[in-house]
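**Student:** Let's see this in three dimensions:
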Amino acid sequence: MRDFSARHPKLAKLAAEVGRFGSVGAVAYVVQLGATNLLWGAGMGPLSGQVVGTLCSIAVAFVGNRFWTFGDRARTGYGRETLLFLVMNGVGLAIQLACQGFSVHVLGLDGVLAQNVAGNVVGVGIGTLFRFFAYRTWVFPERPEAVAEGAAREPIA
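**Tutor:** Now for the predicted structure:
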């Protein structure tokens, strides 16, 4: 495995980022599930409960991703990163709500289990793929010197 990592440093770095992102995401997911189900149990509607639960998890995810998952990447300003993080999470939340809304309003599945599967499994899964790509591409970009070094090392075909 070390030999593979030495021969493919970009892939090894990506795998490490995926692992850290997954760990942060798992903690944020537990926060989101707990808050969402607590709110649903307290009588909040399915979509509004999903929104509030997701907002709680976004706060946890920002701290973990900024300081741990992508801690070695360029710092482009706290305000810029926060704004982009919120925008990308807004898109991720829209993906979740679209999945849940489809389940509730089109398929007529409005039970707690159906809400969890549609919003918290399918929606979060698709939204997570989008978020990982968005965070590493736009929110926490690579340091300019790392990009230049990588381009200098790649052989010309």
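
**Student:** Only C-alpha atoms from now on, for both contacts and neighbour counts.
**Tutor:** Fine.

**Student:** Near R143, how many other residues are there?
**Tutor:** For R143, the neighbour count with other C-alpha atoms under 10 Å is 13.

**Student:** which one's the longest helix in the chain?
**Tutor:** Longest helix of the chain, by residue count under DSSP state H: helix 9-41.

**Student:** Could I get the buried residue list for whichever helix or strand comes after that one?
**Tutor:** Following helix 9-41 in sequence order, the next helix or strand is helix 46-64 (DSSP states H and E). Using 16 or more other C-alpha atoms under 10 Å as the burial criterion, the residues of helix 46-64 that qualify are 46-47, 49-58, 60-62, 64.

**Student:** To compare against the first, here's the next sequence to fold:
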Amino acid sequence: MATTTASNPSLAQKLRGLSGEAVKFGLVGLSGVVVNFAVFWVCINGLHLASLRSNIAATLVAIATNYLGYRYWLYRDRDAASRKREITLFLLFSGAGMLIETGVLGFSVYVLGLSSHVQQVAAKVGGLALGTVFRFISYRTWVFTAVPEPTGEQLAAARAEAAQDAPEAPAVGVVAQAELMLAAERIRYAKAE
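**Tutor:** This next block holds a predicted model:
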């Protein structure tokens, strides 16, 4: 099989795909930020909880809403074969991001002595920014992994299997090969978007 431009996207195509992914990640993240800050503000002002407790509660609610956006909108085309693994990794990396965010907030409140609500929100923004960078890298690398492209050996095995199933009808093998090629192309185009 000849290598085409579609199977080996150029650097510009890869960057366009990554920038589109970053924009979608940002939109889901922005909705999570709105949820996060709304819950934080209610906890700190309405319920009069301490800032770190308020931050943890707000972040946990945002993590739940973000998972839905990432799984069912942004990374819907990614491998979902093992949801248990995916959710476990998502919660692990989200928890690490929450620790980064809460650590920055705790440092600003307890070490720097920033005690007004506006100062705490500003510290939360800084922590959220650091946590977001960490989450973007970890989610796309380890949590929502791309479906692997079929190798030449896998294509050959599929052809051989199709030929064994119907040796008198070579067209069946061609159909199986075409289906594998179409599946691989859909994956490649999804990555480029």
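
**Student:** nearest residue to the residue nearest the centre of the second structure other than its sequence neighbours?
**Tutor:** Nearest residue to the geometric centre of the second structure (C-alpha atoms, centre = their mean): Y139, 4.1 Å. Spatial nearest neighbour of Y139 of the second structure, chain neighbours left out: F90 (6.9 Å); criterion: C-alpha to C-alpha, 6 or more residues apart in numbering.

**Student:** Could you check which residue of the first structure pairs with the one you found?
**Tutor:** The alignment partner of F90 of the second structure in the first structure, by TM-score structural alignment, is F85.

**Student:** Tell me how far its match lies from F133 of the first structure.
**Tutor:** 12 Å (C-alpha to C-alpha, to the nearest Å).

**Student:** higher neighbour count, the two?
**Tutor:** F85 (24 against 12).

**Student:** My guess is that one contacts Y135. True?
**Tutor:** Yes - F85 of the first structure lies in contact with Y135 (C-alpha atoms under 8 Å); the separation is 7.2 Å.

**Student:** what about the residue mapped onto K13 of the first structure from the second structure, neighbour count?
**Tutor:** Structural alignment places K13 of the first structure opposite G17 in the second structure (criterion: TM-score structural alignment). G17 of the second structure has 18 neighbours, counted by other C-alpha under 10 Å.

**Student:** Over to S82 of the second structure?
**Tutor:** As a burial measure, S82 of the second structure scores 8 neighbours (other C-alpha under 10 Å).

**Student:** for R153 of the first structure, same thing?
**Tutor:** Neighbours of R153 of the first structure (other C-alpha under 10 Å): 8.

**Student:** How about E149 of the second structure, nearest residue that isn't a chain neighbour?
**Tutor:** Here the residue nearest E149 of the second structure, using C-alpha to C-alpha, 6+ apart, is A184, at 5.9 Å.

**Student:** Helix or strand: which one has the one you found?
**Tutor:** Per DSSP H and E: A184 of the second structure is located in helix 170-192.

**Student:** Point out the other elements, helices or strands, that that helix touches.
**Tutor:** helix 11-41, helix 152-165 (3 or more C-alpha pairs under 8 Å, 6 or more residues apart in numbering; DSSP states H and E).

**Student:** how about those helices, which one is nearest A129 of the second structure?
**Tutor:** Among these, the nearest to A129 of the second structure by C-alpha to C-alpha is helix 11-41 (10.2 Å).
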